[in-house]
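> I'll drop the sequence and a predicted model, then ask my questions.
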Amino acid sequence: MVSEKPEFLIAGAAKAGTTSLYHYLNQHPEIFMSPVKEPDYFGGHFWSLPLNDIYGPDPKLQIYQDWDEYLSLFREGKGKLKGEASPSSFYYFAEAIPEIKRRLDNPKIIIILRNPVDRAYSHYTFKKRDVKENLTFSDALDAEEKRMQENYHYGYFYKALGFYHRPVEAFLAEFSDVHIVLLDELQANPEHVIKGIFQFLDVKDDFEPSLDVVYNVSGNPRMKGLNKFLRKKNPFRDLIRPVLDVVLSEKSKTKLMEKIHQMNTAPKEPLENSTRQKLLDLYRSDIGRLQDLINRDLSQWMH
């Protein structure tokens, strides 16, 4: 009998490449990814909603806390290997893992990790790009504990999201099939990394997905007006959406939008050396423990 439940989860760190992995795997004819990229069921089934952002309570977040509603995301995937990609499952591992085991038993787990200093700054600039952050990076780091107390969405926890050792250790201890990917490797040799994931998932590894788009790139918008048009709801977008729905598939629309975002995104300003060193000092011990745990060379993260 074909299960409605997902058989694998991408549970990597936020802003470490989970969105790109989601879209690359979703191209495989044997794989079905949930139409909502981040349902957040396992990492968010216990959240007290609505969560806050810089504008106050945000009731528009698409979070699936009901099990049957979550399962409905996979009903169109009959006959395919089903998966989803919610970074919240990684950050809230202590709450997520028991629920994953209760609901899914022993799914395959893909964890993608990134230099935690780069991850933190990328996450911040991503929020700035989307007009969802109004503080400097230094002030946002200082405000993190207060935001935690005020029930902010975890996407504002720039420092806390970079501690990987404990969640990786927990996933390795609780699940028999865990595949760890480093963003550095994905960027350096995407074809090899994706083929390895296909082998891990036991689907045909000779399929070659389109890897020309990197999703959710952080940076500064070249044209702020275009960025606002693309990022904020407006009547004209609502008017042309039905036309695009007829002409393009959902996957094609997503790819087109990301290409436009990439063309309109200039590289972010370099992170100040003093702030980089401060974050590196914060993460150094955790990086060392992670390196020993997964037996991978992470020396490039140490400077």
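On my side now, so go ahead.

> C-alpha from now on. contacts and neighbour counts both.
Will do.

> ok, and the closest non-adjacent residue to residue 198?
Leaving aside its chain neighbours, residue 198 sits nearest to residue 205 (5.2 Å; criterion: Cα to Cα, 6 or more residues apart in numbering).

> whoops, residue 177 was the one
residue 108 (5.1 Å).

> quick one: contacts for that neighbour?
By Cα atoms under 8 Å, 6 or more residues apart in numbering, residue 108 lies in contact with 7-9, 175-179, 201.

> mind telling me what element residue 275 is part of?
If you go by DSSP states H and E, residue 275 is part of helix 273-294.

> and that helix, what does it pack onto?
The contact analysis (3 or more Cα pairs under 8 Å, 6 or more residues apart in numbering; DSSP states H and E) places helix 273-294 against helix 116-129, helix 165-174.

> let's have those in TSV, adding mean neighbour count.
Output for the helices and strands packed on helix 273-294, formatted as TSV (neighbours: other Cα atoms under 10 Å):
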stretch	mean neighbour count
helix 116-129	22
helix 165-174	17
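
> which one of those lies closest to residue 217?
helix 116-129 (7.3 Å; Cα to Cα).

> roughly how far is that closest one from the heart of the chain?
12 Å (Cα atoms, centre = their mean, to the nearest Å).

> could you do stretch 90-100 as well?
On Cα atoms, centre = their mean, the centre of stretch 90-100 falls 15 Å from the chain's centre.

> distance of the closest residue to residue 301 other than its chain neighbours relative to residue 186?
Spatial nearest neighbour of residue 301, excluding adjacent residues (Cα to Cα, 6+ apart): residue 115 at 5.4 Å. Per Cα to Cα, to the nearest Å, residue 115 is found 13 Å from residue 186.

> and these two? Which one has more around it.
residue 115 (20 against 17; other Cα atoms under 10 Å).

> surely the more buried one is in contact with residue 297?
No. Here residue 115 lies out of contact with residue 297, judged by Cα atoms under 8 Å, at a distance of 12.0 Å.

> this is the other structure I want to compare:
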Amino acid sequence: MHLPNLLIAGAQKSGTTWLHVALSQSKQVFGSKRKELNYFNKGQLGDIDTYRSNFPDKRGVKYYFESTPHYFRAIKGKVDIAERVSKTIPDAKIIVVLRDPVARYESAYIHHMMRGRFPYEPIIDNFSEDFGLIRLGQYAKNLTHWQKKMPDIGVFLYDDLLEDKVIFVDSIMSYLEIENDIRPEKLEFRRNDKSKKIKRAGWDQMPKMSPELRQKLYEYFQSDIDDLEVMIDRDLGAWRFDS
């Protein structure tokens, strides 16, 4: 049994879930059967041997990993996830997948609606800090904290996954410094079918964010987006509100 030497986190659940399935197609990478183990973000750390049992020895595997989106945050209360990771698996690589924070807010809000945490409404007009809706979208702040604890963090954008799955996975494998042995046809799968979600929820339509809330959120996240743009040396113009 192993401890993981790779963690996937980030602000977009569908992105981390997709990447978990994609990387598991490689003979060199082994992902935990249950994707979100939530080991490092609970009030108290669980049994390390139970955690280790998710990563059985596999011949030819260079990376053992799990994917828990909410690992990527700064300190919450007394829980410092980055500090816990640095003490448990200090040499691990960290992959974070980031999405436009306003689109992430909308997606997360709908997720919480489906779980009954917010009432259903066809138009989302609620600026809320509940369930980390704001905190988890402050990427520059969260990345700054993580970089103080872990030296090897690869930042990737959900936009690139949507643009070209093959190139996106190529970039991940390059970061891991291993040959990409995943055939392109293995990447043609869906992990986020909106029509099925609507049917399961019993809704007539998928909720949408109001233009007023969208603009308010873009204005709120603007300074953090500016900081992140510098930190990762990427043009994030697509994440800015175009009135």
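Yep, it's here. Fair warning: this is a prediction, and the values are worked out from it, not measured in the lab.

> just the TM-score for the two chains, thanks.
Comparison of the two superposed chains (TM-score structural alignment, normalised by the length of the second structure) gives a TM-score of 0.85, and 234 aligned residues with a Cα RMSD of 2.7 Å.

> residue 109 of the first structure belongs to a helix, doesn't it?
No. Assessed by DSSP: H, G, I helix; E, B strand; the rest coil, residue 109 of the first structure does not belong to a helix; its assignment is strand.

> so who does it touch?
Contacts of residue 109 of the first structure (Cα under 8 Å, 6+ apart): 8-11, 171, 175, 177-179.

> how about 7 Å then?
Going by Cα atoms under 7 Å, 6 or more residues apart in numbering, residue 109 of the first structure touches 8-11, 177-179.

> turn these into TSV, including distance to residue 284 of the first structure.
Shown next, in TSV, are the contacts of residue 109 of the first structure (distance: Cα to Cα, whole Å):
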residue	distance to residue 284 of the first structure
8	31
9	28
10	25
11	22
177	28
178	24
179	23
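
> overlap between those residues and the second structure?
By both residues aligned by TM-score structural alignment, their matches' Cα atoms under 7 Å, those still in contact after alignment to the second structure are 8-10, 177-179.

> among those residues, which two are most distant?
10 and 177 (12.2 Å).

> not counting residues beside it along the chain, what's closest to residue 24 of the first structure?
residue 209 (6.1 Å).

> please, where are all the strands along the second structure?
6-10, 29-31, 63-67, 93-98, 123-124, 153-157, 208-209 (DSSP state E).

> picking up where we left off before, of the contacts of residue 108 of the first structure, which is the nearest to residue 280 of the first structure?
So of these, ranked by how close each gets to residue 280 of the first structure (Cα to Cα), first place is residue 179, at 25.6 Å.

> quick one: the helices in the stretch 101-250 of the first structure, in order.
116-129, 137-142, 144-149, 165-174, 183-188, 190-201, 224-231, 235-247, 250-263 (DSSP state H, counting those that start in this stretch).

> closest to residue 23 of the first structure out of these?
Here helix 250-263 is closest among the helices of the stretch 101-250 of the first structure (Cα to Cα), at 8.4 Å.

> which parts of that closest one are buried?
255, 258-259, 261-262 (16 or more other Cα atoms under 10 Å).

> could you dump those to TSV with distance to residue 138 of the first structure?
TSV is the format used below for the buried residues of helix 250-263 of the first structure (distance: Cα to Cα, whole Å):
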residue	distance to residue 138 of the first structure
255	33
258	29
259	30
261	26
262	26
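
> ok, the residues you listed vs residue 132 of the first structure, which is closest?
residue 261 (16.4 Å).

> how much space separates that closest one from residue 231 of the first structure?
Residue 261 of the first structure is 10 Å from residue 231 of the first structure, by Cα to Cα.

> likewise residue 114 of the first structure?
Relative to residue 231 of the first structure, and taking Cα to Cα, residue 114 of the first structure is found at 25 Å.

> between these two, which one's more packed in?
residue 114 (23 against 13).

> so what corresponds to that one in the second structure?
In the second structure, the residue paired with residue 114 of the first structure is residue 99, using TM-score structural alignment.

> what do you get for residue 128 of the first structure?
By TM-score structural alignment, residue 128 of the first structure lines up with residue 113.

> wait, its match sits on residue 119?
Yes. With contact defined as Cα atoms under 7 Å, residue 113 of the second structure and residue 119 form a contacting pair (5.9 Å).

> before we move on, the earlier item: contacting residues for the residue nearest to residue 24 of the first structure?
24, 27-28.

> what's around the closest residue to residue 3 of the first structure other than its chain neighbours, how many residues?
Spatial nearest neighbour of residue 3 of the first structure, chain neighbours left out: residue 78 (7.6 Å); criterion: Cα to Cα, 6+ apart. Per other Cα under 10 Å, the neighbour tally for residue 78 of the first structure reads 15.

> cool, residue 10 of the second structure as well?
28.
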